[in-house]
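Participant: here are the coordinates; sequence isn't available:
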C-alpha cells in the first residue's frame, strides 16, 4: 500500500493540529490533576517545554491518560527533550489503551510511516479503524485513503467511499474532494456528476485547490452542472492562485480561445511559457503551437520545433506529429526528413491516425526515403483501422502494386508496420 504525496501533507498538517489540541483535555479526564494540567498548559503557551514535560511525566507515571498522550506528543515533536519516536510510541500506546482517540491516530501514522517502529500498514489500518469508529474525521479520511490504495478491489473501493463520505459529511475538505472524485469516476459507487460537483464545491469553498480545478472543469464542460465558462474561469483562477499547474494551463487555453474571458494571446503565451519551462508537456505543446502560428509571440519555427520536441520526448503524440511536419517542411532552416519520419513513427505507433496516414503516403511516394509499398500498405491499413476517412482508398491503390504473396503477408500483420 502506498500513499500519495498530497495525502501525506494533508495528514501531517491535521495531526500536528490534533497534537496541540490535546493540551485542552483537562476537564475530560477524571484522573487528571486539574491544577497541574492547567499549569502545564500555561507553560506550553510560554514555550517552557522542559517544565511542562516534567509535569506531564509525573502525571503519566501515575496513569493519567491525558498526560500519557501529551507526553507522547512531546517525545514525538522533541519539545523540551530530544525527539524520540520510540518513547512517543510507548506513551501513545498507553494513552490509546485508555481510549484516547488522538493517540490511536498518532499510532496509526507512526506505523504507516515506520516511525519508532517497523512499518506495518495492517497495524496502521487497525488503529485508524478504531479512531474512525470513535468518530475522528482525520482517521476516517486516512483510513479511506488506505482502502483506496488497494487497486482493482471493489470491496476496498466501497470502504474508501464509506469512510470518505463519513469524513466529508463532517466537513473534512480533503475527503469532500476525494468523494467528488469517487462520484466522478465511479470507483466505489455509481458515477454521479451532480454529486461530484456538489462535493467539489464544498471542498473548493474550503480552498482545496484540486477540488477548485475539477469544479472549474465541470463548469467548462457542462457535466453535472449548467455550463458556465465564467464560473469555470473563476474556480480555475482560484486553483491556479494556489499553484495548480493544470489550472494555469487550462486558463491559458481559455485565454487563447477567448472562452470565459476576453481573448488574450499574450496572456495565454505567458501562462504556457511559465509552465513549459517547468517541464509540463501540455504547456510545451501549446507553446510550440503559438510559436508555429505566431500567436501571442512573433512566429519562430525554430522555437516551435524546440518546444514541440520537449513535449514529444515526454510522449505527447500531438507534439510528435506537429514536430514531424515542421522538420519535413521545405522552409524549415534545419530541415531533417529523417528526424521527421522518426517522430511520425513515434506518433503513429501511439495510435495517431494522421501520422499513420502520412507515413503511408511517404512510403508510397518515396518522399525523403526509399519507396516501400509494403510499409505504405501497412500504415494506410492501420490508419483506416483507426478511423482515417480516406486511408482505405489509398490502401486499395497500393494493394494493386503488391503481389499475392506480399499482400497475404501484410494482410496478416496485426502490429505496427516493420520493414521486411
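Facilitator: Arrived safely, thanks for sending. Keep in mind that what you see is a predicted model, and the values were worked out from it rather than measured. Numbering: from 1, shown residues only.

Participant: from now on I want contacts and neighbour counts done on CA atoms only, so please keep to that.
Facilitator: Will do.

Participant: gap between residue 113 and residue 85?
Facilitator: As judged by CA to CA, to the nearest Å, residue 113 and residue 85 stand 11 Å apart.

Participant: neighbour count: those two, which is higher?
Facilitator: Set residue 113 next to residue 85 and count neighbours by other CA atoms under 10 Å: residue 85 wins out with 21 against 16.

Participant: how much space separates that one from residue 121?
Facilitator: The value you get for residue 85 to residue 121, if CA to CA is used, is 17 Å.

Participant: ok, residue 171 next?
Facilitator: Residue 171 is 26 Å from residue 121, by CA to CA.

Participant: residue 221 too?
Facilitator: Distance from residue 221 to residue 121, by CA to CA: 39 Å.

Participant: do the same with residue 94
Facilitator: Going from residue 94 to residue 121 by CA to CA gives 20 Å.

Participant: tell me how far stretch 278-292 is from the chain's mean position?
Facilitator: 20 Å (CA atoms, centre = their mean, to the nearest Å).

Participant: and if you look at stretch 178-186?
Facilitator: 14 Å.

Participant: repeat for stretch 241-249
Facilitator: Worked out by CA atoms, centre = their mean, stretch 241-249 lies 12 Å from the chain centre.

Participant: also stretch 39-58?
Facilitator: Here stretch 39-58 is found 42 Å from its chain centre; the criterion is CA atoms, centre = their mean.

Participant: put this beside the first:
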C-alpha cells in the first residue's frame, strides 16, 4: 500500500495577520500599567469596567479622554468602534483612536495600522499602515514589531527588505510572540534575510509550538518525520500532530491520520486514521477528502 507523506503548511514567510487585541476587556487589562500604584481616571475606569459598573466606567473614560489621556482616548475609541456599552459609532471611535495615536500611545498606533492595512473603516492604505506600525514598533510593542516585520517581508507599504524583516521579527520573537517565532522559523528554513539554517529554523518553530501555535505544532511534526533540523523521530512527530489535531487544525488531523494509517510513530490503527481523516475532511481539507474516497473505494 502506497502511503502518502504528510503535508506541510505552505512555506509562505508570514501571514498578513494583524493583531489588535479586539477583545475590549483584554485591551483594557493590558493597557494598564502594572507598576502604577496611584489612582487616576483610566485605572479607575478599568476597575469599574471589570466590575461591570459600565455607566461609571464610561463616565471615567470620557473624563480621561477630555484631559487628553491617550489610554482613555484609546479605550473609549475601542468602545465606540465595537459598540460595547455605547451605541456603535466607528467614525467617532476612529477619531478617538487617532487622537491617542497622535499622542504617542503605541497600542493605538498599532491599531490604526491594522485599520489602514485592512481598509477597515478607512480607505485601505499600506503606506499609512506601515507608518503607524513603525511608530509603535520603536516603542517596543511586540505586535507592532511583528506587523512591521510582515510589511518588510511582503513588501507592502514599503520596499521588500528581508534583513529588516528579520530585525523586527526577531524583536517580536524575543518578546515571546509565537507568530513572530514561527515567521523566523520560515525565514531560516528558506534563507530569507539570513543564511539558510535548518537547526535555527527548528529552534524557532519549536519555541512557537511550545506556546501552542497550531501551525508551528504541525510544522514540528513535519520536521520530525523528515529529520530536518532535528533528529528524525516519528513518535515525536505523532506527539506534535496530536497537539494541533486535538485543537482542530485540519492539516495536523490529516497528518495524524497518515501516521495511524502507516503505523509510523504509533501502532497502526486504520479506524483511528479514518476518524482523523473525517475530522479534517469536514473542514474542507482536500487531501483528507481524497484519502477517504480512496479508502472507501478499497473496502
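Facilitator: Happy to help now that I have it. As the structure is a prediction and not an experimental result, all values here were calculated from the model.

Participant: okay, residue 221 and residue 121 of the first structure: which has more neighbours?
Facilitator: Higher neighbour count among residue 221 of the first structure and residue 121: residue 121, with 19 against 15, using other CA under 10 Å.

Participant: wait, doesn't the more buried one sit right on residue 111?
Facilitator: Yes. Here residue 121 of the first structure reaches residue 111: they are 6.5 Å apart, a contact under CA atoms under 8 Å.

Participant: stretch 342-359 of the first structure maps to which residues in the second structure?
Facilitator: The aligned range for stretch 342-359 of the first structure in the second structure is 239-256, by TM-score structural alignment.

Participant: tell me the centre residue of the second structure?
Facilitator: In the second structure, the centroid-proximal residue (CA atoms, centre = their mean) is residue 179; its distance is 4.9 Å.

Participant: I'd like the next helix or strand past whatever helix or strand that one lives in.
Facilitator: In this assignment (DSSP states H and E), residue 179 of the second structure forms part of helix 178-190. Where DSSP H and E defines the elements, the next helix or strand beyond helix 178-190 of the second structure is helix 198-210.

Participant: isn't the residue nearest to the centre of the second structure right up against residue 209?
Facilitator: No. At 9.9 Å, residue 179 of the second structure and residue 209 do not qualify as touching, with contact defined as CA under 8 Å.

Participant: rewinding a little: mean per-residue distance, the helix holding residue 179 of the second structure versus the first structure.
Facilitator: Aligned to the first structure and superposed, helix 178-190 of the second structure gives a mean residue distance of 1.1 Å (mean CA distance after the TM-score superposition for the first structure).

Participant: off-centre distance for the helix or strand where residue 127 of the first structure lies?
Facilitator: Assigned by DSSP H and E, residue 127 of the first structure belongs to helix 121-133. Distance, stretch centre to chain centre, for helix 121-133 of the first structure: 25 Å (CA atoms, centre = their mean).

Participant: give the contact list for the aligned residue in the second structure for residue 147 of the first structure.
Facilitator: With TM-score structural alignment as the criterion, the equivalent of residue 147 of the first structure in the second structure is residue 48. Residue 48 of the second structure makes contact with 54, 56, 57, according to CA atoms under 8 Å, 6 or more residues apart in numbering.

Participant: please name the nearest non-neighbouring residue to the last one.
Facilitator: The shortest distance from residue 57 of the second structure to any non-neighbouring residue, by CA to CA, 6 or more residues apart in numbering, is to residue 45 (4.3 Å).

Participant: name the element the one you found belongs to?
Facilitator: Counting by DSSP H and E, residue 45 of the second structure is part of helix 41-50.

Participant: same question, residue 234 of the first structure
Facilitator: helix 229-241.

Participant: just checking, what packs against that helix?
Facilitator: Applying 3 or more CA pairs under 8 Å, 6 or more residues apart in numbering; DSSP states H and E, we find helix 229-241 of the first structure packed against helix 209-221, helix 245-257.

Participant: where does the last one end up in the second structure?
Facilitator: Going back to what we said before, that points to helix 245-257 of the first structure. Counting by TM-score structural alignment, helix 245-257 of the first structure pairs with residues 142-154 of the second structure.

Participant: mean shift between the matching stretch and the first structure?
Facilitator: Averaged out, stretch 142-154 of the second structure is 0.7 Å away (mean CA distance after the TM-score superposition for the first structure).

Participant: what do we get in the second structure for residue 198 of the first structure?
Facilitator: In the second structure, residue 198 of the first structure lands on residue 95 (TM-score structural alignment).

Participant: surely residue 99 of the second structure meets residue 73?
Facilitator: Yes. Using CA under 8 Å, residue 99 of the second structure is in contact with residue 73, at 6.9 Å.

Participant: these two: who's more crowded?
Facilitator: Higher neighbour count among residue 99 of the second structure and residue 73: residue 73, with 30 against 21, using other CA under 10 Å.

Participant: ok, the closest residue to that one other than its chain neighbours - contacts?
Facilitator: Using CA to CA, 6+ apart and skipping residues adjacent in sequence, the residue nearest residue 73 of the second structure is residue 65, 4.8 Å away. By CA under 8 Å, 6+ apart, the residues touching residue 65 of the second structure are 71, 72, 73, 76.

Participant: so which of the residues you listed is the closest to residue 170 of the second structure?
Facilitator: residue 71 (27.4 Å; CA to CA).

Participant: any figure for the gap between the closest one and residue 99 of the second structure?
Facilitator: Residue 71 of the second structure sits 10 Å away from residue 99 of the second structure, going by CA to CA.

Participant: need the residues touching each of the two.
Facilitator: What both residue 71 of the second structure and residue 99 touch, as defined by CA under 8 Å, 6+ apart, is an empty set.

Participant: how about the match of residue 198 of the first structure, secondary structure?
Facilitator: helix (DSSP: H, G, I helix; E, B strand; the rest coil).

Participant: hmm, residue 76 and it touching each other?
Facilitator: No. With contact defined as CA under 8 Å, residue 95 of the second structure does not count as touching residue 76 (10.2 Å).

Participant: higher neighbour count, the two?
Facilitator: residue 76 (27 against 15).

Participant: in what helix or strand does the more buried one lie?
Facilitator: Element membership for residue 76 of the second structure, per DSSP H and E: helix 70-82.

Participant: sort out which residues of that helix are buried, please.
Facilitator: 70-82 (16 or more other CA atoms under 10 Å).

Participant: can you add distance to residue 297 of the second structure and give these back as JSON lines?
Facilitator: As requested, the buried residues of helix 70-82 of the second structure are exported to JSON lines (distance: CA to CA, whole Å):
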{"residue": "70", "distance to residue 297 of the second structure": "63"}
{"residue": "71", "distance to residue 297 of the second structure": "61"}
{"residue": "72", "distance to residue 297 of the second structure": "62"}
{"residue": "73", "distance to residue 297 of the second structure": "62"}
{"residue": "74", "distance to residue 297 of the second structure": "58"}
{"residue": "75", "distance to residue 297 of the second structure": "58"}
{"residue": "76", "distance to residue 297 of the second structure": "59"}
{"residue": "77", "distance to residue 297 of the second structure": "57"}
{"residue": "78", "distance to residue 297 of the second structure": "54"}
{"residue": "79", "distance to residue 297 of the second structure": "55"}
{"residue": "80", "distance to residue 297 of the second structure": "56"}
{"residue": "81", "distance to residue 297 of the second structure": "53"}
{"residue": "82", "distance to residue 297 of the second structure": "50"}
